[in-house]
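Participant: sequence first, predicted coordinates after that:
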Amino acid sequence: MPYIDGFVIAVPSANKQKFIEHARHFDSLFIELGAIRVVEAWGDDVPDGKVTDFRRAVQAKDDETVAFSWVEWPDKATRDAAMKKMMEDPRMDPSTPGNPPMPFDGKRMIFGGFEQVVEVKS
């Protein structure tokens, strides 16, 4: 089964188009380095919870929207090799001329790698 990297990000709502442009630029690198699929999702129905929720997890402010993204890899070995290459690739550096600036506060992004254990399809 594929290996999944997941991300939850608080993005200023006014930066939705900048977020999409940023994703289009950087997500193509994931595919180039072996990802099967990259999904970027913009919060539409993200309720406040009683104990915890997506908004609290990333300390989202009133003028921010929660984005949820994931990258599917064929396996963890491909993901690990790709991450190593990405950290060395100047196209990943937002300070490199021509690369879009980060349209969100990366310090509040939560992320992790997940081993897929169940898949149900129609």
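Facilitator: Structure's in. What do you need? Numbers count the residues shown, from 1 in each chain.

Participant: from here on, just use CA atoms for contacts and neighbour counts.
Facilitator: Noted.

Participant: would you agree Ala60 is in contact with Asp53?
Facilitator: No: with contacts counted by Cα atoms under 8 Å, Ala60 stays clear of Asp53, the gap being 10.3 Å.

Participant: dropping in the other structure now:
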Amino acid sequence: MAYYSGFLLAVPTANKQKYIDMANAAWPMFQRYGALRMVEGWGVDVPRGKVSDFYMATQAKDDETVVFSWVEWPDKATADASYEKMMADPEMQKPPEMPFDGMRMMWGGFEPIVDVKA
């Protein structure tokens, strides 16, 4: 069964291209370790809520944009094994400077419960 690693973060709007470059550079490693797909979504229509919203969740500042992304894996076992391998990969020992505050990034693993297509 497919498995998804989901991410939610706030990126300084001025760092959009740096973020795109970082994501594109990360894809080959994800793919090498078994990822099927990676999607990076730049928030363009993200409403503000009264009780909760993406901005509050990420503590986004006025000059930041919310990013919602996910990596698709064939299954949870592949994702788990891949993350272990990536953390041991020498490439990860010297990660590039992050174009966002990683302390405000959220992530989690998700199994699909509904998956419909047109």
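Facilitator: Good, I have the coordinates. Just so we're clear, the structure is a prediction, and the values are computed from it rather than from any experiment.

Participant: before we move on, the earlier item: what about Ala60 and Asp53 of structure 1, which has more around it?
Facilitator: Ranked by neighbour count (other Cα atoms under 10 Å), Ala60 of structure 1 and Asp53 place Ala60 first, with 17 against 13.

Participant: where along structure 2 do the strands fall?
Facilitator: Using DSSP state E, the strands of structure 2 run over 3-12, 37-42, 64-73, 106-110.

Participant: export those strands to JSON lines and append columns for distance to Met92 of structure 2 and mean neighbour count.
Facilitator: Below are these laid out as JSON lines (distance: least, Cα to Cα, whole Å; neighbours: other Cα atoms under 10 Å):
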{"stretch": "strand 3-12", "distance to Met92 of structure 2": "18", "mean neighbour count": "21"}
{"stretch": "strand 37-42", "distance to Met92 of structure 2": "18", "mean neighbour count": "15"}
{"stretch": "strand 64-73", "distance to Met92 of structure 2": "17", "mean neighbour count": "21"}
{"stretch": "strand 106-110", "distance to Met92 of structure 2": "18", "mean neighbour count": "13"}
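
Participant: among these, which is nearest Asn24 of structure 2?
Facilitator: Asn24 of structure 2 sits nearest to strand 37-42 of all these, at 9.5 Å, using Cα to Cα.

Participant: mean deviation of that closest one from structure 1?
Facilitator: Superposed on structure 1, strand 37-42 of structure 2 shows a mean distance of 0.5 Å to its aligned residues (mean Cα distance after the TM-score superposition for structure 1).
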